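**Q** Requesting a structural model of the entry that follows:
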Amino acid sequence: MENGNLKEHLSGKRGGSVLNWSSRLKIAIETALGQHFEAKLADFGLSRSFLVGSKTHVSTNVAGTLGYLDPEYYRKHWLTEKSDVYSFGIVLLEIITGQPVIEQSRENSYIVEWAKSMLANGDIESIMDPNLHRDYDTGSSWKALELAMLCINPSSTERPNMTRVAHELNECLEIYNLSRRKSQETSSTNSMGHSITCISDTPSAR
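**A** As a prediction, this is how the structure comes out:
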């Protein structure tokens, strides 16, 4: 794309600032909405994308970027709406963690396995993109991460549809915005309290 791809914006390599948490959520929401809640994402494995007769799946040869393709394809050779959900889940993991999908230098080279191993420790800070510098709400980030893991469930029947994905991502953004407002209100209240204290400590004129 003319303005660079998602990876470049996540890392700040395009010369701008690194995407903050709310911007990442908005990108994920807009992508999930697509057209009629069907994600329209490029290069997720299909060499052709169309319905065959009355079938609801695509049965064709697949060629695309390694790591984004629904693992069920290797067993059934079918690509369905839930295959798109899996691919979207991988992108969501990238947005959350800032990690590449395949990284040979990691102990777990595939982002799915890496995320599962990190989740076993229950430490959200070790999973979130360090470029965010902890500027995110824990409740919002946990919810987004749980959603991503649900999208990449090995069983397609256990994955949510895109309508639910978009709805839950909106909730993640609402949680974050509410947290920011509360933080700003607390900061404002503390500042006012400090000012009042300073005034009351001022000796009266004689």
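
**Q** From now on I want contacts and neighbour counts done on CA atoms only, so please keep to that.
**A** OK.

**Q** who touches residue 169 in this structure?
**A** By Cα atoms under 8 Å, 6 or more residues apart in numbering, the contact list for residue 169 reads 25, 28-29, 144.

**Q** Of those residues, which pair is most distant in space?
**A** Greatest spatial distance among the contacts of residue 169 (Cα to Cα): 29 and 144, at 11.0 Å.

**Q** Give me the more crowded residue out of those two.
**A** Taking other Cα atoms under 10 Å, residue 29 and residue 144 do not tie; residue 144 has more neighbours (25 against 20).

**Q** ok, that one to residue 128 distance?
**A** Look at residue 144 and residue 128: by Cα to Cα, to the nearest Å, they are 11 Å apart.

**Q** between those two, what contacts are shared?
**A** residue 96.

**Q** before we move on, back to that, dump the contacts of residue 169 to a markdown table, plus distance to residue 173 and secondary structure.
**A** What follows is the contacts of residue 169, written out as a markdown table (distance: Cα to Cα, whole Å; DSSP: H, G, I helix; E, B strand; the rest coil):
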| residue | distance to residue 173 | secondary structure |
| --- | --- | --- |
| 25 | 6 | helix |
| 28 | 10 | helix |
| 29 | 9 | helix |
| 144 | 9 | helix |
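
**Q** another one to check against the first:
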Amino acid sequence: MRVHHTNLTSLVGYCDDEINKGLVYEYMANGNLQAFLSDQSSGVLTWEGRLQIATEAAQGLEYLHYGCKPAMIHRDVKSTNILLNEKFKAKLSDFGLSRNFASGDVSHIVTCVAGTPGYLAPEYHQSNRLNEKSDVYSFGIVLLEIITGQPVYSRTNGERTHIIRWVELMLLQGDIYSIIDPMLERTFNVNSAWKAIEIAMACVSAEASKRPVMSNVVMELKKCLPAQLDLTNHSSYETELGSSIDVVSQNNSITMMCPSVR
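**A** You can find the predicted model right below:
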């Protein structure tokens, strides 16, 4: 009830008829993000649309970490928990595993492991040590899904491969087109794509101390967006995105700092 942010699903009410209990959240017309990244999707999210969704989800998570008093750790950040409304605006959902976290007092909390396999930070999975950097790791996995269109686990040469390992193998080739979702048919800005990959790989660093905080993730993701999609035309972009979800388009290229990953 105390969580209110444009990129978090709003609680409408609850149902309690003794036998059936449930929470009622706002209706999100376009379902979850993962459905639009699967092979079964009838539409293709544009590169700009993907960056916008990633940024909005990151903003919701940033609010939980720094806007709530006390702070909250989501604990189950994944692509199925990022919902899209009729204009494809992204909102983080499902706070059933969330925990309060007084970040100024202790470096972590110890709790039983909960969440979804493939998205769990290694230190949390191995030692039950949880802090906001655990959410950052999970968000990094989601960002890799958004970038690559790959599931968290896939089959490579007959072996089950995690998406981080898959991306690492592709990075060794140095070919951006082997990493970015082929459904985009190369209609993306290369510098923007490299920057997004750098952000994602920083988020999924094995050591929590090397991961960025969510405020930095939001800031860096915004640098990936085309220059014309600044705050002044944000609302008009949402309308455009909502009407062109099944069209992959390439806007004018942007000037960005040369990425280090090659």
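
**Q** follow-up on the earlier one: go through the contacts of residue 169 of the first structure and say which is closest to residue 70 of the first structure.
**A** For those, the minimum distance to residue 70 of the first structure (Cα to Cα) is 18.9 Å, reached by residue 28.

**Q** I'd like to know how many residues surround the closest one.
**A** Counted with other Cα under 10 Å, the neighbours of residue 28 of the first structure add up to 22.

**Q** likewise the one 5 residues further on?
**A** Each residue near residue 33 of the first structure was counted by other Cα under 10 Å, and the total is 17.

**Q** same thing with the one 10 residues further on?
**A** Residues within reach of residue 43 of the first structure, counting by other Cα under 10 Å, total 14.

**Q** Same question for the one 4 residues further on.
**A** Taking other Cα under 10 Å as the criterion, the count of residues near residue 47 of the first structure is 11.

**Q** Correct me if wrong: it contacts residue 58.
**A** No. At 10.5 Å, residue 47 of the first structure does not count as touching residue 58 under the criterion of Cα atoms under 8 Å.

**Q** Leaving out sequence neighbours, find the closest residue to residue 202 of the second structure.
**A** Spatial nearest neighbour of residue 202 of the second structure, chain neighbours left out: residue 211 (5.6 Å); criterion: Cα to Cα, 6 or more residues apart in numbering.

**Q** what's the counterpart of the one you found in the first structure?
**A** Residue 211 of the second structure maps onto residue 159 in the first structure, with residues paired by TM-score structural alignment.

**Q** Would you confirm that that match contacts residue 151?
**A** Yes. The criterion here is Cα under 8 Å, and residue 159 of the first structure meets it with residue 151 at 5.1 Å.

**Q** what residues do those two have in common as contacts?
**A** 85-86.

**Q** out of these two, which sits in the more crowded spot?
**A** Set residue 159 of the first structure next to residue 151 and count neighbours by other Cα under 10 Å: residue 151 wins out with 28 against 22.

**Q** Show me what residue 70 of the first structure aligns to in the second structure.
**A** With TM-score structural alignment as the criterion, residue 70 of the first structure lines up with residue 121 in the second structure.

**Q** got a list of what its match touches?
**A** Taking Cα under 8 Å, 6+ apart as the test, what residue 121 of the second structure contacts is 134-135, 137-138, 204, 206.

**Q** Show me what residue 192 of the second structure aligns to in the first structure.
**A** For residue 192 of the second structure, the aligned position in the first structure is residue 140, judged by TM-score structural alignment.

**Q** How about that match, nearest residue that isn't a chain neighbour?
**A** Excluding the flanking residues, the one nearest residue 140 of the first structure by Cα to Cα, 6+ apart is residue 172, at 4.7 Å.

**Q** would you say that neighbour is within a helix?
**A** Yes. Counting by DSSP: H, G, I helix; E, B strand; the rest coil, one finds residue 172 of the first structure located in a helix.

**Q** Would you state the strands of the stretch 51-200 of the second structure in chain order?
**A** Along the stretch 51-200 of the second structure, counting by DSSP state E, counting those that start in this stretch, strands occupy 71-73, 82-84, 90-92, 99-101, 109-110, 129-130, 153-156, 159-162.

**Q** what does the fifth one correspond to over in the first structure?
**A** When you say that, I think you mean strand 109-110 of the second structure. Against the first structure, strand 109-110 of the second structure falls on residues 58-59 (TM-score structural alignment).
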